[in-house]
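Trainee: fold the following, please.
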Amino acid sequence: MSKTLSSTEKVRHYRQSLRAAGMKPVQFWATDPRAPHFAETIERQCRAINASAEEQEILDFCDAAAADIEGWV
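Mentor: You can find the predicted model right below:
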């Protein structure tokens, strides 16, 4: 009769298999779009970008990079 694994044991086995495949866990933090003032911050940053002298150069670079990705455009 096989033993039923707990969820903790399943996660441990899963992580071990990922590590064996050369992966490692990474934690990162991202801005919460539900946070107070998130929309205002985004609008302020967009205005700063739009006012930037380098904006068109950056957009051209992004377009060229996206064109290299199959199925992107």
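Trainee: C-alpha only now, for contacts and for neighbours.
Mentor: Will do.
Trainee: please, which helix or strand holds the most centrally placed residue in the chain?
Mentor: Most central in the chain under C-alpha atoms, centre = their mean is residue 30, positioned 8.2 Å from the mean C-alpha point. Secondary structure assignment for residue 30, by DSSP states H and E: no helix or strand.
Trainee: want to put them side by side, so please do this one too:
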Amino acid sequence: MAKQQDVSGVATRVSRHRKKLREQGLRPIQMWVIDTRHPDFAEEARRQGAAVAQSAGEADDQAFIDAISDLDV
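Mentor: You can find the predicted model right below:
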């Protein structure tokens, strides 16, 4: 278990770092993203992919994805 002194040292460094970032005009945000490890993720991704593939704008959608994708990796 971490000592109180160790924890407060980390908290001080983090506080200084955040203060410096704020001085640079940045602010912290919290962002929630899809958990790709969730058991339902793959099924939902397949469902949404199939819906896009069957949509009237599929060709335009795919052209857009192709245009912004760097496939020469």
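Trainee: now residue 27 of the second structure, nearest residue through space, not along the chain?
Mentor: residue 21 (7.2 Å; C-alpha to C-alpha, 6 or more residues apart in numbering).
Trainee: you'd agree the one you found is up against residue 15?
Mentor: No - between residue 21 of the second structure and residue 15 there is no contact under C-alpha atoms under 8 Å: 9.9 Å.
Trainee: for residue 55 of the first structure, give me its contacts.
Mentor: Residue 55 of the first structure makes contact with residue 49 under the criterion C-alpha atoms under 8 Å, 6 or more residues apart in numbering.
Trainee: now for it: what does it line up with in the second structure?
Mentor: Here residue 55 of the first structure is matched to residue 58 in the second structure, going by TM-score structural alignment.
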